[in-house]
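Visitor: one predicted model, sequence on top.
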Amino acid sequence: MPSSTLRGIILIMVSMTIAAFAGAIMKLLGEQIPAYLVAWFRFLGMSLLLLPYLIWRFGFAGLKPARPGMQMIRGLSMAGATTLFILGSQTVDYADAIAILYAYPFLLAIIAVLFLNERAGWPVWIGVTVGFAGVLLVIRPE
């Protein structure tokens, strides 16, 4: 296995571990403060961590998006999704909330076909359908 592939696998595994801890912390905080504040602090923290690197790597010019309107829509969508995840995770077990997130590839494939005019062949649909069936099995194993 090439070292770049192994490096990518390790980075993804570390990323998923951090995301799991972050999600658990968001669920705990969501029980104590409003969900929108949890989301706001999450994005503030990420911004403070990434801003120095981005300025160092790309300069201040790299902070200006090419399409500000689309970036605003993306940011609002992420803030809304995060807030709704926090609210939803308060009513279900955290393991179930994470399992539901694995429906994302199924939804992404549908959205890509409908709105981005992407083409998805049978292997894609078979893969996302089997994955979605796995999600349903985890959530409702009976």
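Guide: Okay, I see it.
Visitor: going by C-alpha atoms from here, please, whenever you check contacts or count neighbours.
Guide: Fine.
Visitor: could you look up the SS state of the closest residue to Ala109 other than its chain neighbours?
Guide: Of all residues not flanking Ala109 in the chain, Ala120 sits nearest, at 7.3 Å (Cα to Cα, 6 or more residues apart in numbering). With DSSP: H, G, I helix; E, B strand; the rest coil as the basis, Ala120 sits in coil.
Visitor: quick one: Ala120 and Leu108 touch, right?
Guide: No. Between Ala120 and Leu108 there is no contact under Cα atoms under 8 Å: 10.9 Å.
Visitor: so what sits against both of the two?
Guide: When contacts are counted by Cα atoms under 8 Å, 6 or more residues apart in numbering, Ala120 and Leu108 have no shared neighbour.
Visitor: next, count neighbours for the residue nearest to Ala109.
Guide: Residues contacting Ala120 under the criterion other Cα atoms under 10 Å number 12.
Visitor: I figured Asp96 hits Arg140, correct?
Guide: No. Using Cα under 8 Å, Asp96 makes no contact with Arg140, being 9.4 Å away.
Visitor: let's bring in a second model and compare:
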Amino acid sequence: MRLSGIPLAVLLLMAGVSMFAIQDTIAKLLGEAGYHPLQIVWARYTCHLLIAAAVPFLHRGPVPWRSTRPKLQLGRSALIAMATVCAVTALKYLPLATAATIAMTAPLFVTLFAIPVLGEQVGWRRLTALGVGFGGVLLVLRPGIAEFDPMALVMLASAAISALYLTLTRITSRIDPHEVSFFFTAVVGSVASLPAMFFVFEVPANGWHLAMFLLIGCFGGLGHLLVIMAHRHGPAAVIAPFTYTQLMVAVFLGWLVYDRLPDAFTWAGAAVLVGSGLYVWRREWARARAERRRIPTSS
């Protein structure tokens, strides 16, 4: 039986975000091995660039560097590069499940940033859900007590910057093919981090480390590609909840690699965060459906 439509989109999305969890695990291992975050980021985007340069030509797609809004593409890509630097820096110190839970605040930030950037109207229900979601983040962060790790704030900054990137992606997706955005993301991250290699580059200590440097870009690039393919087969408003697969995979990898499971605060915060995120998704989905039918709905 051949899958198509929404079932295929869900599987592609789940595979894509699972690769992001694997990418984060590799970044954490390399960081713990002593490699500089900028070297890890450079390797991640350089391998991504090789994939991005090849993909359009494999299926006769558009020339990837031809954008109708190149400045917007450059700014958007610079944001995700900054977010990656923050994430790689924080991952060295945070448990995988904690980092993944904090990263899941990005959809909440997207809804928040859509108000000034896209001019969207957000009603009291979704604003309340956002407040509840950020309350869940406080359970994970635990500010003011001994277990609080300042690196959690760096991961939160990564999520906020990623959300701004995703907000701008909503604009670029309307004016440029996905292959163009995919290419710009890779080339900006690779080129921007390249000058730092003269100061921080360290030859991989062994074959295993070299393999991880190659794999981190492959998993990251293929993850982005699968997510793009998922959105071609199914609407974002329908498949969005399955992005939480990344959190579940991160928990599994944290147990597999580090023999560590989240503590009670992280479980509770994740539950609150996912619940509020699903509610926001439900409101977005209902709103989009009503707009398609031209039936007014409260937000």
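Guide: Ah, there it is. Here the structure is a predicted model, which means the values were calculated and not measured.
Visitor: quick one: what's aligned to Tyr102 of the first structure in the second structure?
Guide: Aligned counterpart of Tyr102 of the first structure in the second structure: Met104 (TM-score structural alignment).
Visitor: which stretches of the stretch 101-250 of the second structure form helices?
Guide: 106-118, 124-141, 151-175, 178-193, 197-200, 207-233, 236-239, 245-258 (DSSP state H, counting those that start in this stretch).
Visitor: dump the ones you listed to JSON lines, plus distance to Trp267 of the second structure and mean neighbour count.
Guide: Below are these laid out as JSON lines (distance: least, Cα to Cα, whole Å; neighbours: other Cα atoms under 10 Å):
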{"stretch": "helix 106-118", "distance to Trp267 of the second structure": "18", "mean neighbour count": "18"}
{"stretch": "helix 124-141", "distance to Trp267 of the second structure": "8", "mean neighbour count": "19"}
{"stretch": "helix 151-175", "distance to Trp267 of the second structure": "16", "mean neighbour count": "21"}
{"stretch": "helix 178-193", "distance to Trp267 of the second structure": "33", "mean neighbour count": "23"}
{"stretch": "helix 197-200", "distance to Trp267 of the second structure": "37", "mean neighbour count": "11"}
{"stretch": "helix 207-233", "distance to Trp267 of the second structure": "26", "mean neighbour count": "20"}
{"stretch": "helix 236-239", "distance to Trp267 of the second structure": "23", "mean neighbour count": "17"}
{"stretch": "helix 245-258", "distance to Trp267 of the second structure": "10", "mean neighbour count": "18"}
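Visitor: turn these into TSV, including distance to Leu38 of the second structure.
Guide: Shown next, in TSV, are these (distance: least, Cα to Cα, whole Å):
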stretch	distance to Leu38 of the second structure
helix 106-118	22
helix 124-141	25
helix 151-175	15
helix 178-193	6
helix 197-200	7
helix 207-233	12
helix 236-239	32
helix 245-258	22
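Visitor: of the ones you listed, which is nearest Cys47 of the second structure?
Guide: Ranking the helices of the stretch 101-250 of the second structure by proximity to Cys47 of the second structure (Cα to Cα) places helix 207-233 first, at 4.5 Å.
Visitor: could you say which helix or strand contains the residue mapped onto Thr89 of the second structure from the first structure?
Guide: Aligned by TM-score structural alignment, Thr89 of the second structure pairs with Leu87 of the first structure. In the assignment (DSSP states H and E), Leu87 of the first structure maps to helix 68-89.
Visitor: after superposition, how close is that helix to the second structure?
Guide: By mean Cα distance after the TM-score superposition for the first structure, the fitted helix 68-89 of the first structure averages 1.1 Å away from its aligned residues in the second structure.
Visitor: buried residues in that helix?
Guide: For helix 68-89 of the first structure, burial by neighbour count (16 or more other Cα atoms under 10 Å) applies to 79, 82-83, 85-89.
Visitor: mind reading off the mean deviation between the lengthiest helix in the first structure and the second structure?
Guide: Taking DSSP state H as the criterion, the first structure has its longest helix at helix 3-30. Once the two are superposed, helix 3-30 of the first structure sits an average of 1.1 Å from its aligned residues in the second structure (mean Cα distance after the TM-score superposition for the first structure).
Visitor: just checking, what packs against that helix?
Guide: helix 35-58, helix 68-89 (3 or more Cα pairs under 8 Å, 6 or more residues apart in numbering; DSSP states H and E).
Visitor: how about those helices in JSON lines, adding distance to Ala19 of the first structure?
Guide: Rendered in JSON lines, the data for these read as follows (distance: least, Cα to Cα, whole Å):
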{"stretch": "helix 35-58", "distance to Ala19 of the first structure": "12"}
{"stretch": "helix 68-89", "distance to Ala19 of the first structure": "12"}
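Visitor: and those helices: which comes nearest Leu116 of the first structure?
Guide: helix 68-89 (14.1 Å).
Visitor: buried set for the host helix or strand of Val274 of the second structure?
Guide: Assigned by DSSP H and E, Val274 of the second structure falls within helix 264-293. Neighbour-count burial for helix 264-293 of the second structure flags 265-270, 272-287 (criterion: 16+ other Cα under 10 Å).
Visitor: got the angle between it and helix 245-258?
Guide: 160 degrees (axes from the mean of the first three to the mean of the last three Cα atoms, to 10 degrees).
Visitor: other SSEs contacting helix 264-293 of the second structure?
Guide: Secondary elements touching helix 264-293 of the second structure (3+ Cα pairs under 8 Å, 6+ apart): helix 96-103, helix 106-118, helix 124-141, helix 236-239.
Visitor: what do you get if the cut-off is 7 Å, keeping everything else the same?
Guide: Helix 264-293 of the second structure makes packing contacts with helix 124-141, helix 236-239 when contacts are defined by 3 or more Cα pairs under 7 Å, 6 or more residues apart in numbering; DSSP states H and E.
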